[in-house]
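Undergrad: predicted model follows, preceded by the sequence.
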Amino acid sequence: MTLLQKELEERPTAERALRALGKAVGLSRSTIFRHLHAPSSASSTNNDVELRGQIQSIALEMRSYGYRPITEELHRRGVKANHKRVLCLLREDNLLCLRRQVFVRTTDSNHSLPVYSNLARGLALSNINQLWVADITYIRLRREFVYLAVILDAYSRRCIGWALSRHIDTQLTLKALRLALQTRTVPPGLIHHSDRGVQYASADYVALLQEHKIQISMSRTGNPYDNAKAERFMRTLKYEEIYLNDYETLAEVLASVQHFIEAVYNRKRLHSAIGYLPPAEFEASLSPPLLS
C-alpha cells in the first residue's frame, strides 16, 4: 500500500482527502485518482509478458503484419490491447523490420496476339464472382527458377486457382484457370482481368474463357496499378513465405505454396479491405450466403 492510499483510508471522506492532498503536493485531483487506480508495477509487467507472447506468436506466423492487423488479430483472440501499445512492444522487440526485395515481372506483352480493353478499371464490386484477377511470378530455387500463376476473386481476395511449373507458358496459366473453374460457379457477366502477357493472350487461354462466356479484360501497357490486387497477393506471398525459405526442389516449393495459399492466406490471414477477416471467413459471412 502506498502512503497516499494509506492516507486516504484513514480520512473519513475520500473527496476531502483528495482535495487536501492535491493542494498539499501541487497535484490535480484527476492525477491523484489515476495514481490510485493504476495497476501495480508487477501486474503491469505480467500483462506485458503475456501480451508480448501473443504479439510475437502472431508476428512470427504472419510475418508482414503491421501493428494494426496484429491488434485486430489480438481482439479476435479475446485479448484487449491498444494499437499504440502493440506498436510500442513491436518496436521494443524489433519485429517491425521486414526486408524488401525486388519484384520482377514475368510476362511478355510484346506479341502480335489480340489484346482486350480494360473492363476492370473503376469497376464497383458488390459480390464474389464478378471479377477474377490473374498474374504470374517467379520463385528462385538454388539452381533454377519456377513459376507460379494465380487467380484471385477481386471482391473477397480469395485465391481460387493456382499452378506451379518450371515452364512459363500457356499450360501454366491454363492449369490455374481450370482450377478456378472447378471451384467456382461462373455467373453471367464475370470478368477475367490480367496483364497483356502472351500466356493470357494465347488462343488456347482466350478460347477457354470464351467457352465459359467470361469477359476478357487486360491492363494497359506498362501500368502495374491496373492489376494491383493480384500483384499485391504476389507481394504478400513472397514477403511472408517465399523469401523466408531456401528452396532446393520444385516439390519443396509446391508444398510451401500450397500450405500458404490454402491454410494461411485463404483461411487465417486478415485483410483490412474486407474488415480484417480471412477471405474464406469473409465469403462465409456474406448475406444471403453465396455459393462459390
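TA: Received it, and whenever you're ready, just let me know what you need.
Undergrad: rest of the way, CA atoms for contacts and neighbours
TA: Noted.
Undergrad: list the residues that contact residue 167.
TA: Contact partners of residue 167, counting by CA atoms under 8 Å, 6 or more residues apart in numbering, are 146, 147.
Undergrad: wasn't residue 162 part of a strand?
TA: Yes. Counting by DSSP: H, G, I helix; E, B strand; the rest coil, residue 162 falls inside a strand.
Undergrad: try this one next to it:
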Amino acid sequence: MAVQAATRVLEVTVSGCYAWRRRGPTARQVRHALLTETIRQVRVASRGTYGYRRVHAELRLGHGLLVAHGTVEMLMARAGLRGITGRPKWRRARPDLISSDLVDRRFARDGVDQLWVTDITEHPTREGKVYCAVVLDVCSRRVVGWSIDASPTAALVTNALGMAIDSRRPPAGTIIHSDHGVQFGSWAFTTRAKQSGLVPSMGSIGDFYVNAVIESFWSRMQVELLDRHRWRTRLELANAIFDYLEIFHNRRRRHSALGWLTPVEFENRSTITVA
C-alpha cells in the first residue's frame, strides 16, 4: 500500500518504481563517490587544512584528475568538509569605547578610590600559560580586584574590575586607567565601568610609562614570585598568585611608598578612609 500511495503522489507507475529500485548507481554517482573518497584522502594529507581550491589543485596536479572547481566544492559541501579559515582578527574597538588619557603620568593621589590602574600579565606553566588581571589602588597600592584565567579575554579584565567594584563600592568619578589593550576597549569592560560610575582612562600608545605604577607592581611580582619556581600546573600557579596578592602583597609586604606600611595598614590609619 505504501508503494502504491507513493506512486500516485509522484504520478509514476508501480512497475517503474520497482525498476528504479533494481537499477544500480549511475556512472556519475560512482564517479562522485570515488572523487569524494579521494578528496577525503587529500584532506587528511593536508592535515585537515585544505579548502576546495587547494583540494582541486591537488586533484589536478598531484593526482592527474580532470575535475571542475564547482564539482569539488559541491562534493566537499555534501561531505561536510571545509578548509581552515584565516586566524580570527581582533575587532577594533569603536571610537566611543576609546578613552582619553586622564592621568598623563600623574599618579599621585591623596585618598583611596580616586584612581585605579589595571593591566594583564602572563606566565608559563608546563600545562600552558596563566593570565592574571589586577586592579590596583594607586594611593594605598592595594590590590582591590583580580582575576586569573587560561586566556586573556575581555572576561578576564571585566571579572577583575567587577571584584574591585563589589568590594570597594567606589564613589562616582573614580578613574580606572589602563593601556590600549583590546580587552580594556571591549564593550563588556567599558560598560561595567561606566554603569558603576567609574571613568575609563587610557594612556597614550607606545608610552612605556603610561601605566608605571602597575608595571612596577608586575616587576616586583615577577621577582618575588613568578620567576622563583618552575610551575607544573595552572592550578598550582593560580593558587600561588592568589596567596601573593591577598596574603603577602596586601597584608604583609611593606612598601617604601607607604612609609613602610602594608597596604591594609595604610588604609586602616585614621587619616585614610575607604569610600
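TA: Arrived safely, thanks for sending. This one's a predicted model, so the numbers in the text were calculated from it and none came from an experiment.
Undergrad: mind checking the TM-score on these two?
TA: Scored against TM-score structural alignment, normalised by the length of the second structure, the superposed chains reach a TM-score of 0.64; 184 aligned residues with a CA RMSD of 1.8 Å.
Undergrad: is the alignment partner in the first structure of residue 116 of the second structure part of a helix or strand, or is it coil?
TA: Counting by TM-score structural alignment, residue 116 of the second structure lines up with residue 132 in the first structure. Put simply, residue 132 of the first structure is strand when judged by three-state DSSP.
Undergrad: quick check: the gap between residue 132 of the first structure and residue 267 of the first structure.
TA: According to CA to CA, to the nearest Å, residue 132 of the first structure and residue 267 of the first structure sit 19 Å apart.
Undergrad: for these two, indicate the residue with more neighbours.
TA: Each of residue 132 of the first structure and residue 267 has its neighbours counted (other CA atoms under 10 Å); residue 132 has more, 29 against 17.
Undergrad: surely residue 71 of the second structure forms part of a strand?
TA: No. Counting by three-state DSSP, one finds residue 71 of the second structure to be helix, located in no strand.
Undergrad: what's the local residue count around it?
TA: Neighbours around residue 71 of the second structure, by other CA under 10 Å: 14.
Undergrad: what about it, distance to residue 43 of the second structure?
TA: Applying CA to CA, the value for residue 71 of the second structure to residue 43 of the second structure is 16 Å.
Undergrad: give me the spatial nearest neighbour of residue 136 of the second structure, chain neighbours excluded.
TA: Using CA to CA, 6 or more residues apart in numbering and skipping the chain neighbours, the partner closest in space to residue 136 of the second structure is residue 143 (4.6 Å).
Undergrad: map that neighbour across to the first structure for me.
TA: Here residue 143 of the second structure is matched to residue 159 in the first structure, going by TM-score structural alignment.
Undergrad: quick check, that match in contact with residue 134.
TA: No. Assessed by CA atoms under 8 Å, residue 159 of the first structure is found out of contact with residue 134, at 9.7 Å.
Undergrad: so what sits against both of these two?
TA: 150, 151, 152.
Undergrad: element containing the first one?
TA: When you say that, I think you mean residue 150 of the first structure. Per DSSP states H and E, residue 150 of the first structure falls inside strand 145-153.
Undergrad: from the chain's centroid, how far away is that strand?
TA: Strand 145-153 of the first structure sits 17 Å away from the centroid of its parent chain (CA atoms, centre = their mean, to the nearest Å).
Undergrad: that strand vs the second structure, mean deviation?
TA: Following the fit onto the second structure, the mean deviation recorded for strand 145-153 of the first structure is 0.6 Å by mean CA distance after the TM-score superposition for the first structure.
Undergrad: quick one: end-to-end distance for stretch 238-254 of the second structure.
TA: Using CA to CA, the two ends of stretch 238-254 of the second structure sit 23 Å apart.
Undergrad: Provide the aligned range in the first structure for that stretch.
TA: So stretch 238-254 of the second structure sits over residues 254-270 in the first structure, by TM-score structural alignment.
Undergrad: what range does the top helix by length along the first structure cover in the second structure?
TA: In the first structure, with assignment by DSSP state H, the single longest helix is helix 41-61. Helix 41-61 of the first structure lines up with nothing in the second structure when matched by TM-score structural alignment.
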